[in-house]
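Asker: Give me a 3D structure for the following:
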Amino acid sequence: MYREARLLDSRRFDDWLDLLTDDVKYWMPLRSNRYPANKEGEISREDELAIMDEDKDSLTRRIRRLDSGMAWAEDPPSRTRHFVSNIEVEPGQRDSELRVYSNFIMYRTRGETEEDFYVGSREDVLRRENGQLRVAYRKVVLDQTVLLAKNVSNFF
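Answerer: Modelled structure (predicted):
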């Protein structure tokens, strides 16, 4: 988890991609405000609209676009700092998997005046492949229901 944060903050995106399985699902559902009596539906389901719903191919294409100079939302590039905490690990559904829960804060600054904070939780499934743990599934749930950032072009 900490290595991944370091790679993202260093913009070592190809090395970060190596931490993902080929069949990874990288998902950020929408969050909405609900009254306590109607709490169900606060977070969108996997078959509903999401902020991000990606696989390894789409993540790879996003990174290639960053390298192309055609990603205007990242020109100049963002600087990020990922803070990961409250890490809990439990057995996964298979012997080769672990389920990992964590909280995060991601600070992003770009240009001279743009600053954004993203705060939330992650649910990951890590799978052991060739002796290395890789992210096979990631669900990122932001605490914010309204994003004030101009874009969501970073990785969590």
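Asker: From now on I want contacts and neighbour counts done on CA atoms only, so please keep to that.
Answerer: Will do.
Asker: Okay, and Y137 sits in which element?
Answerer: strand 132-142 (DSSP states H and E).
Asker: centre of the chain versus that strand, how much separation?
Answerer: With Cα atoms, centre = their mean, to the nearest Å as the basis, strand 132-142 stands 7 Å off its chain's centre.
Asker: Let's compare: structure for the following, please.
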Amino acid sequence: MKEVIELQYEIEQWLYHEAHLLDNLLFDDWLELFDEDCRYRMPLRVNLQEKDVPDFTDDTLLFDDDMETLTLRVDRLKTDLAWAETPPSRTRRNVGNVRIQEYNENQVTVKSNLLLYRSRSTEIGAELVSGERTDRLVKRSGKWRLQERTFIADQTTLGTRNLAIFV
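Answerer: As a prediction, this is how the structure comes out:
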């Protein structure tokens, strides 16, 4: 039991650290949390009448990144071409309801909820994005690395101008 409690704490601290890096625009440090063969994706949420089928579709992904495309997205934010993030958004990621699904000493699958607050420049209003993340982390050289993330937004239509931010 102690082992599971310690793992829960370790994974929660990892997720909180990741949120801190993103909220403080430390994107290069954030990329160091990823495994080389990572996958980072967001399927489209859909409204269905049936209760026994998923209410998201893998046929349409709002983003489907690997390490190469994540690096390109981060590098683009450092240029004058990232108009959607000039000036950068102010964000606050609240990570909660962290639940370990499966684990062994070198791999863990964890679900967590994310509430992302985003404000832009001098705009009065703010944007909220909420949803559930399913992450698979692998241990490499004694450190947890994000190998796969799937983010399912609660909304079918996002109330955000763009997806130039990370979940």
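Asker: Overlay them and tell me the TM-score.
Answerer: Overlay of the two chains. TM-score (TM-score structural alignment, normalised by the length of structure 1): 0.92; 152 aligned residues with a Cα RMSD of 1.3 Å.
Asker: ok, back up a step: pull the residues that contact the strand holding Y137 of structure 1.
Answerer: 18-31, 118-128, 156 (Cα atoms under 8 Å, 6 or more residues apart in numbering).
Asker: same question, stretch 47-56 of structure 2
Answerer: If you take Cα under 8 Å, 6+ apart as the criterion, stretch 47-56 of structure 2 is touched by 43-46, 152, 156.
Asker: Which of those residues fall within strands?
Answerer: Counted as lying in strands by DSSP state E, out of the contacts of stretch 47-56 of structure 2, are 43-45, 152.
Asker: Narrow the contacts of strand 132-142 of structure 1 to those in strands?
Answerer: 20-29, 118-128.
Asker: Nearest to E3 of structure 2 among the contacts of stretch 47-56 of structure 2?
Answerer: I152 (29.3 Å; Cα to Cα).
Asker: what does that closest one align to in structure 1?
Answerer: In structure 1, I152 of structure 2 lines up with V141, judged by TM-score structural alignment.
Asker: need the contact list for the equivalent of R31 of structure 1 over in structure 2.
Answerer: Alignment note (TM-score structural alignment): R31 of structure 1 maps to R45 of structure 2. With contact set as Cα under 8 Å, 6+ apart, R45 of structure 2 has these partners: 55-57, 152-156.
Asker: try L31 of structure 2
Answerer: 70-71.
Asker: Just want to check the distance between it and D66 of structure 2.
Answerer: 11 Å (Cα to Cα, to the nearest Å).
Asker: Pull up the distance across stretch 41-61 of structure 1, start to finish.
Answerer: End to end - Cα to Cα - stretch 41-61 of structure 1 spans 31 Å.
Asker: Quick check: buried residues in that stretch?
Answerer: 43-44, 50, 52-56, 59 (16 or more other Cα atoms under 10 Å).
Asker: can you tell me which of those are in helices?
Answerer: Secondary structure assignment by DSSP state H places 56, 59 of the buried residues of stretch 41-61 of structure 1 in helices.
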